[in-house]
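> predicted model follows, preceded by the sequence.
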Amino acid sequence: MKKIIPILIIGLFLISGSCEKNPFVEKFYTITIINQSSQMIYFLGYDKFSEIQYPDTTLPIQKPNATILGHGAKFFIDKREPWSEEIDELPADTISFFFFDKAVFEDSLWTEIKNDYLILKRYDLSLQDLENLDFNIPYPPVETMEGMQIYPPE
């Protein structure tokens, strides 16, 4: 028994050291939402599991659980598969991201927000857009986002 444990440990090191990709480290693919504004905002993103997907850009019937971001805060959306695979499963090659004013999101009825489309911005980003942004999505839009689908336009 005393000889088996060291042999197993040495074997484990040999296996993990001989691979290009470490089998003990899980890879995540991340989109980072960055609030560069001076205000607190709410953020909502649609993916392949959302009831609504681009090209439908309506807001959901029920008020969603959105994420609040303070000034300078970041929110990380991690996936175990590359975003290209995620986007391939969508009806279009585009993911929608919504940004809401904190006071509007918290103090208004959702039906009012939905019916009057009370959003700060909506980004409809393709895989190429995400790659050009290095998967870092800032709010408010930055100069490098010129030409990307942003509503309402500036």
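Arrived safely.
> CA only for contacts and neighbour counts going forward, please
Noted.
> which elements pack onto the helix or strand hosting Ala103?
Secondary-structure element containing Ala103, defined by DSSP states H and E: helix 102-107. Packing partners of helix 102-107 (3 or more C-alpha pairs under 8 Å, 6 or more residues apart in numbering; DSSP states H and E): strand 41-45.
> alongside the first one, take a look at this:
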Amino acid sequence: MFCSYSCEKLADHTYILRVQNNTKDTIQVYAGYNYPDTALNVEKPILKIGYPDYETRLESKTDWKDKLQGDTLSIFILSKDTVDTYSWEDIRSEYNILKRYDMSISDLESQNWTITYP
């Protein structure tokens, strides 16, 4: 006998933001949700590694729009060497980042949820 429905839980949807690293250096990436406050997190966030000439993915189980205080997501790019060498407190106090992208949801949608570094 066949059932007209499945007993399996529906698959969770994952929202993906891609960061294409077009350099020869390894980077680390994280998303900040507090724009216009662009300070680095007080606590060290989970950093995603971005290998040279490779795409890394930031994933969320929640729609990016629902995580933001406004309409803008900040993407922080850091050097892996810096993260390996210095404490998060030092990185944060010196704002030792390579690049920050402040992207509205409409900007991200128009770029197919992909940021290209540099």
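Structure's in. What do you need? Just so it is clear, the structure is predicted and the values come from calculations on it, not from any experiment.
> returning to that earlier point: which residues touch the helix holding Ala103 of the first structure?
If you take C-alpha atoms under 8 Å, 6 or more residues apart in numbering as the criterion, helix 102-107 of the first structure is touched by 39-42, 68, 113, 118.
> now the strands for the first structure?
Applying DSSP state E to the first structure gives strands spanning 29-35, 41-45, 67-69, 74-79, 94-101, 121-126, 136-139, 149-151.
> so can I have JSON lines of these showing mean neighbour count?
As requested, those are exported to JSON lines (neighbours: other C-alpha atoms under 10 Å):
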{"stretch": "strand 29-35", "mean neighbour count": "18"}
{"stretch": "strand 41-45", "mean neighbour count": "21"}
{"stretch": "strand 67-69", "mean neighbour count": "18"}
{"stretch": "strand 74-79", "mean neighbour count": "14"}
{"stretch": "strand 94-101", "mean neighbour count": "21"}
{"stretch": "strand 121-126", "mean neighbour count": "20"}
{"stretch": "strand 136-139", "mean neighbour count": "19"}
{"stretch": "strand 149-151", "mean neighbour count": "16"}
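> which one of those strands lies nearest to Glu86 of the first structure?
strand 74-79 (8.7 Å; C-alpha to C-alpha).
> nice, that's everything, thank you.
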